[in-house]
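> Can you look at this prediction? I've put the sequence above it.
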Amino acid sequence: VIECMHVHASDRKLTESGSAKFFVKDNGDTILQNREILNDREIRKIQEFIKQNYQEMYLKWSEYSIESYYGKKN
């Protein structure tokens, strides 16, 4: 993986066209790169989930990538 930590989230149908991309900062905040068809409520819900779980998610991320959080240099 060559990008910093990020999360893809999709609509209920799990379609590519519904996929949003959130870059994750080291405090759990996110930078939304692509929202696609997700509405504001869905975006907020996903951001809240990431904020609550980003440290655990990062442990898994670091198994596959040497890249760190958004805005961090390794």
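Okay, I see it. Numbering: from 1, shown residues only.

> alpha carbons only for contacts and neighbour counts from here, please
Will do.

> where along the protein do the helices fall?
Here the chain has its helices, by DSSP state H, at 40-64.

> tell me how far the ends of stretch 10-17 are from each other?
8 Å (C-alpha to C-alpha, to the nearest Å).

> Would you mind listing the buried residues in it?
For stretch 10-17, a neighbour-count test (16 or more other C-alpha atoms under 10 Å) marks 10, 11 as buried.

> Included below, for side-by-side comparison, is a second structure:
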Amino acid sequence: MPKYYQFKVANCFLYFTSKCVVEAMHAHASKDGKLQEHGSAKFFVKGNGDSVVTNTGDLNEREIRVIKLFIKERYLEMYEKWSEYSQNGFYNK
């Protein structure tokens, strides 16, 4: 499963799975190294870098806030990685 970054953000890996590429761009955030959708938070990314959380998984409010800010600052860089695997664009486009 592709990770956006090899390092953790708010103690979570940001990644997507092979099943994800049929949806709009998003990132899963998970604290464990299994990188499975089950138990992970899900952040759909809009064209302006804002994100919509549709599942919080086991993340707390602070972790979600930190990840949303991280995505906002790096969403174009993340989109480059996403577009290597998917033709689907940003959320709500």
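Thanks, I have it. Just so it is clear, the model here is predicted, and its values are computed rather than measured.

> Got a TM-score for the two of them?
Remark: TM-score between the superposed chains equals 0.87 [TM-score structural alignment, normalised by the length of structure 1]; 71 aligned residues with a C-alpha RMSD of 1.3 Å.

> can you pull the contacts of the residue positioned nearest the centre of structure 2?
When C-alpha atoms, centre = their mean is applied to structure 2, the residue found nearest the centroid is residue 27 (1.4 Å). By C-alpha atoms under 8 Å, 6 or more residues apart in numbering, the contact set of residue 27 of structure 2 is 14, 15, 16, 42, 43, 44, 45.

> Residue 72 of structure 1 now?
Residue 72 of structure 1 neighbours (C-alpha under 8 Å, 6+ apart): residue 26.

> Spatially nearest residue to the counterpart of residue 79 of structure 2 in structure 1 (excluding sequence neighbours)?
Matched to structure 1 by TM-score structural alignment, residue 79 of structure 2 sits across from residue 58. Nearest residue to residue 58 of structure 1 in three dimensions, chain neighbours excluded: residue 5, at 7.4 Å (C-alpha to C-alpha, 6 or more residues apart in numbering).

> what about the one you found, how many neighbours?
Here the number of neighbours of residue 5 of structure 1 (other C-alpha atoms under 10 Å) works out to 24.

> picking up where we left off before, next one: the match of residue 79 of structure 2 from residue 27 of structure 1, what distance?
The gap separating residue 58 of structure 1 from residue 27 of structure 1 is 11 Å, by C-alpha to C-alpha.

> cool, and residue 1 of structure 1?
21 Å.

> Also residue 13 of structure 1?
Applying C-alpha to C-alpha to residue 13 of structure 1 and residue 27 of structure 1 gives a distance of 30 Å.
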